[in-house]
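Q: Turn this into a model:
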Amino acid sequence: MTSHSTVFLYGTLCDLTLLEIVAGEAVFASPATLGDHAVFWAKDQSFPIIVEADGETAEGILVEISAAAKARLDFYEVGFGYYLLPCTVVQGEAETAAEVYFAEPRRWTPGALWSLTDWQSKFGILTREAARDYIGLYANKTPQEAAQLFGQVRNRAASRLRARMSPSPSAFDPSPTREDVAIKSSHRPLMDFFDVVEETLQFQTFAGGRSNEVQRISLLGGDAVTVLPYDPATDQVLVIRQFRHGAFSRGDANPWCVEPAAGRIDPFETPEDAALRELREETGVVARDLHRIASYYPTPAAVSEHLTSFVATCDLSGKDGHIGGLAGENEDIMSHVIPFSLLMDLVQSGAANTGPLVLSALWLQNERHRLG
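A: So this is what the prediction gives:
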């Protein structure tokens, strides 16, 4: 006989669509309350905490879930410091014994009173999208290991949502769409800091038929930006160097690549916001103006990453030799301020060995006359 647990939920899992994604099965829920408690947003976060509050009443739902579903809910909650504790809730007129996910003491600070409706409006779509991938880590990660990867999972989910909302413009007619691809099988052989998807599929051919079944493997990464700083007063640019594992794994004897500043676009961030933030974090430079070059797939045959590249006009005085990056991300980034003419020499020699830098240099070669 399968055992069941009775759990009182008060936060994001009151969204029944999210709850069933996490639980992996249909869940029956009924309204319930927990006395002398209140639910608040965790300060500066997108989720709630429940705290003791005399005379207050926390509203939520009561669910009875299987052992398998409870294990999945534990996985979803424990990595972020939430643990089940026994309590007594009120369902209708009756008191019922249940368990509640309480946050570790002092881990999160209470903010404003929680609103499920506000959360659903602002964060619901992204959280549901991310949860479908996050729960896929259940098979091979501890809750704590998975929680360390949550930011990457969420960024990839945000990238998919951007792609759906703003697909690439069509260059030619007639133009096939995703509906013209038939997926026969799909699985994730690796889900970690990066994600890998392996699929067998057929796609529409230009002759009007279907391709043979083909196997394709892609590395999934979030959307990102690059930004090349340019000082029109001195006709200088700032490029960075940092260790790159891709170049190292290829066997390059010089895996410290020359690049523009770059980084992931956070959820709810625009590419422009991300470019300004990454420029400050990696180089200490504050941009005066941003000039968009293009948005593009650098390696669409096998990598989902989508880039937006910018040139930023700025004052580069005192920035040569700056060591930047976030210690929490193990970044070690050296800035070099060089004449624009030297940048073009680096492009010609191949020392400028990253695609976004070459693209940005060629754009700047044509456009810098108007940036002064």
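
Q: contacts, neighbours, all on C-alpha from now
A: Noted.

Q: after the strand or helix carrying Leu342, next one along is what?
A: Assigned by DSSP states H and E, Leu342 falls within helix 340-349. Next along the chain after helix 340-349, taking DSSP H and E as the criterion, comes helix 355-367.

Q: That following helix relative to helix 340-349, how many degrees between them?
A: If you take axes from the mean of the first three to the mean of the last three Cα atoms, to 10 degrees, helix 355-367 sits at 130 degrees to helix 340-349.

Q: ok, and for helix 355-367, which residues are buried?
A: Going by neighbour count (16 or more other Cα atoms under 10 Å), the buried part of helix 355-367 is 356-358, 360-361, 364.

Q: so where's the longest helix in this protein?
A: The longest helix of the chain (DSSP state H) is helix 143-165.

Q: Identify all contacting residues around it.
A: With Cα atoms under 8 Å, 6 or more residues apart in numbering as the test, helix 143-165 has contacts from 75-80, 126-127, 129-130, 133-134, 137-138, 192-194, 220-223, 264-267.

Q: for stretch 224-233, same thing?
A: Here stretch 224-233 makes contact (Cα under 8 Å, 6+ apart) with 236-239, 260-265, 271, 274-275, 279, 287, 305-316, 356-357, 360, 368, 371-372.

Q: For the stretch 201-350 of the chain, which segments count as strands?
A: Per DSSP state E, counting those that start in this stretch, the stretch 201-350 of the chain carries strands over the ranges 214-220, 224-231, 236-243, 256-259, 261-264, 289-296, 307-313, 323-324, 333-339.

Q: hmm, back to that, check the offset of the longest helix of the chain from the chain's centre.
A: Put simply, helix 143-165 sits 4 Å off its chain's centre (Cα atoms, centre = their mean, to the nearest Å).

Q: Before we compare anything, build this one as well:
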Amino acid sequence: MKNLFVYGTLRHVPLLEAVLGKAAAEIEMAPATLEGHSVFAVKDQDFPIIKEREGAAQGLWLGNLSATDVARLEFYEGGFDYDLAPVEVSVEGANRPAQVFKSDAGWQPDGPWSLENWAQIYGALTVCSATEEMSYFGVKPRGEVDGMLPMIKARAIAQQLAAQGSLGESPGGMIRADVRDVSVTRAYAKYFTLDDYEMSFRRYDGTQSVAVQRAVFVATDAVIVLPYDPVRDRVLLIEQFRPGPFARGDDLPWQLEPIAGRIDANEAPQETARREAQEEAGLALGALHEVSKSYASPGCSTEFYHIYIAIADLPDEVVGVSGLEQEAEDIRSFLYSFEDLMQMTDEMKLVNAPLVLASLWLARHRDRLRASA
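A: This next block holds a predicted model:
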């Protein structure tokens, strides 16, 4: 059995529960102090580090941890380049031996760190991410999970956005609580994940359905943005290779589409729209107009779209080739007049559903946008 001292995010008890896989009542813990140390925020990160400095670091003493408990903590902290080091901490006035996670990864201290501020901004998202991360304990090596972390966080963001409530209309009156006896098995997990569900749902006659099995592709929330210049009355579209049409057997796997990208950690959809426009087309966007918040394919996928028309300055020289090299993006941009956009819509030449939806919204609101330009 081991004793550990935690000083950072693991002081947030819901996160500690997620990492150890047990309720707080089952964890032996007490407030503790580590003399000669201070806790600092890390520059451009959402976690802290501890350094030998004058002062005293506040934290939690975790007692009598099993080998599995320690292994779970090491698995989780391994994603942050931490290693265990021996220390002596003060617990209720008595000195006790313990170990603490320290890092020599060269993180840059960036002033004091506050658990309360962190929990308010990052707490719920981190717990959600950690729940998926720890589901791979004993299943996948830490290095493989490290490579999955951006998408794990993106899936957690999607769950947080879903928890804010749905704008959808449901005249039948059914809600989430009407789905019962749910069991989930993760059949595949890499960049994306695939879950096998077994569940029953309330029927319109008031009875409960038999158990049904459904496979769900677990994606992320994504932003779709169509840049529109109301002065020149034209839009910017991008073209890039897409593996989905290629896998279907389409002869044209290079797709004409709006700017798009997943919502990253601690980023609002509007911020994603502006970031992606800069990355994919070098564009600075003006006002964003909401087109739709909708599921891409609700019968089998969690993917959810936040679609916008963005006001932008689109001179002839704005087009070119761009994209992030680290993501192997090769994206070319094109300008189309509004009339050409509508003709392509009518002639079924636009095979990207969010683009068709945004184009039809633009047709409905174009006069208003032009009048206010």
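
Q: Kindly reformat the buried residues of helix 355-367 of structure 1 as a markdown table and extend each row with distance to Gly35 of structure 1.
A: As requested, the buried residues of helix 355-367 of structure 1 are exported to a markdown table (distance: Cα to Cα, whole Å):
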| residue | distance to Gly35 of structure 1 |
| --- | --- |
| Pro356 | 57 |
| Leu357 | 59 |
| Val358 | 62 |
| Ser360 | 60 |
| Ala361 | 63 |
| Leu364 | 63 |
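
Q: Need the max-distance pair from those residues.
A: Pro356 and Leu364 (12.0 Å; Cα to Cα).

Q: Excluding chain neighbours, what is closest to Leu19 of structure 1?
A: Closest residue to Leu19 of structure 1 in three dimensions, ignoring its sequence neighbours and counting by Cα to Cα, 6 or more residues apart in numbering: Leu13, at 4.9 Å.

Q: And for the one you found, the neighbour number?
A: Using other Cα atoms under 10 Å, Leu13 of structure 1 has 20 neighbouring residues.

Q: Please say which position in structure 2 it maps to.
A: Aligned counterpart of Leu13 of structure 1 in structure 2: Leu10 (TM-score structural alignment).

Q: Leu16 is in contact with that match, correct?
A: Yes. With contacts counted by Cα atoms under 8 Å, Leu10 of structure 2 reaches Leu16, the gap being 5.2 Å.

Q: List only buried entries from the contacts of stretch 224-233 of structure 1.
A: Neighbour-count burial (16+ other Cα under 10 Å) is assigned, among these, to 236-239, 260-265, 271, 274-275, 279, 287, 305-316, 356-357, 360, 368.

Q: if we can go back for a sec, for Phe268 of structure 1, see how far away the residue nearest to Leu19 of structure 1 is.
A: According to Cα to Cα, to the nearest Å, Leu13 of structure 1 stands 21 Å off from Phe268 of structure 1.

Q: Likewise for Trp119 of structure 1?
A: Distance, Trp119 of structure 1 to Phe268 of structure 1, by Cα to Cα: 14 Å.

Q: Have a look at those two and say which one is more surrounded.
A: For Trp119 of structure 1 and Phe268, the more surrounded residue by other Cα under 10 Å is Trp119, and the numbers stand at 19 against 13.

Q: so how far is the first residue of stretch 216-225 of structure 1 from its last?
A: 26 Å.

Q: For it, buried residues please.
A: Going by neighbour count (16+ other Cα under 10 Å), the buried part of stretch 216-225 of structure 1 is 217-225.

Q: go on, stretch 35-45 of structure 2?
A: Within stretch 35-45 of structure 2, the residues scored as buried using 16+ other Cα under 10 Å are 35, 37-42.

Q: before we move on, what about stretch 139-147 of structure 1?
A: Across stretch 139-147 of structure 1, burial judged by 16+ other Cα under 10 Å covers 141, 143, 146-147.

Q: possible to save those as a markdown table with distance to Lys70 of structure 1?
A: Formatted as a markdown table, the buried residues of stretch 139-147 of structure 1 follow (distance: Cα to Cα, whole Å):
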| residue | distance to Lys70 of structure 1 |
| --- | --- |
| Lys141 | 16 |
| Pro143 | 13 |
| Ala146 | 17 |
| Ala147 | 18 |
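
Q: List just the nearest of those residues to Thr88 of structure 1.
A: Pro143 (26.7 Å).

Q: Find the nearest non-adjacent residue to that closest one, please.
A: Among residues not flanking Pro143 of structure 1 along the chain, Gly79 sits closest, at 4.3 Å (Cα to Cα, 6+ apart).

Q: give me every residue that touches that neighbour.
A: Counting by Cα under 8 Å, 6+ apart, Gly79 of structure 1 has contacts 142-147.

Q: Same question for Leu238 of structure 1.
A: Contacts for Leu238 of structure 1 (Cα under 8 Å, 6+ apart) come out as 228-230, 260, 316, 320, 335-338.

Q: and these, which are buried?
A: 228-230, 260, 316, 320, 335-338.

Q: Which member of these is positioned nearest Leu326 of structure 1?
A: Closest to Leu326 of structure 1, out of all of these and judged by Cα to Cα, is Ser335, at 14.1 Å.

Q: which one in structure 2 is aligned with the closest one?
A: Ser335 of structure 1 maps onto Ser333 in structure 2, by TM-score structural alignment.

Q: check contacts around the nearest residue to that match once chain neighbours are set aside.
A: Closest residue to Ser333 of structure 2 apart from its sequence neighbours, by Cα to Cα, 6+ apart: Ile238 at 4.2 Å. By Cα under 8 Å, 6+ apart, Ile238 of structure 2 lies in contact with 256-259, 281, 331-334.

Q: Met344 of structure 2 too?
A: Leu350.

Q: what lines up against it once you look at structure 1?
A: Per TM-score structural alignment, Met344 of structure 2 is aligned with Leu346.

Q: so how far is Ala233 of structure 1 from that match?
A: Using Cα to Cα, we find Leu346 of structure 1 at a distance of 21 Å from Ala233 of structure 1.

Q: do the same with Ala42 of structure 1
A: Distance from Ala42 of structure 1 to Ala233 of structure 1, by Cα to Cα: 46 Å.

Q: can you put the buried residues of stretch 216-225 of structure 1 in JSON lines and add distance to Glu104 of structure 1?
A: Output for the buried residues of stretch 216-225 of structure 1, formatted as JSON lines (distance: Cα to Cα, whole Å):
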{"residue": "Ile217", "distance to Glu104 of structure 1": "40"}
{"residue": "Ser218", "distance to Glu104 of structure 1": "38"}
{"residue": "Leu219", "distance to Glu104 of structure 1": "36"}
{"residue": "Leu220", "distance to Glu104 of structure 1": "33"}
{"residue": "Gly221", "distance to Glu104 of structure 1": "32"}
{"residue": "Gly222", "distance to Glu104 of structure 1": "31"}
{"residue": "Asp223", "distance to Glu104 of structure 1": "33"}
{"residue": "Ala224", "distance to Glu104 of structure 1": "34"}
{"residue": "Val225", "distance to Glu104 of structure 1": "36"}
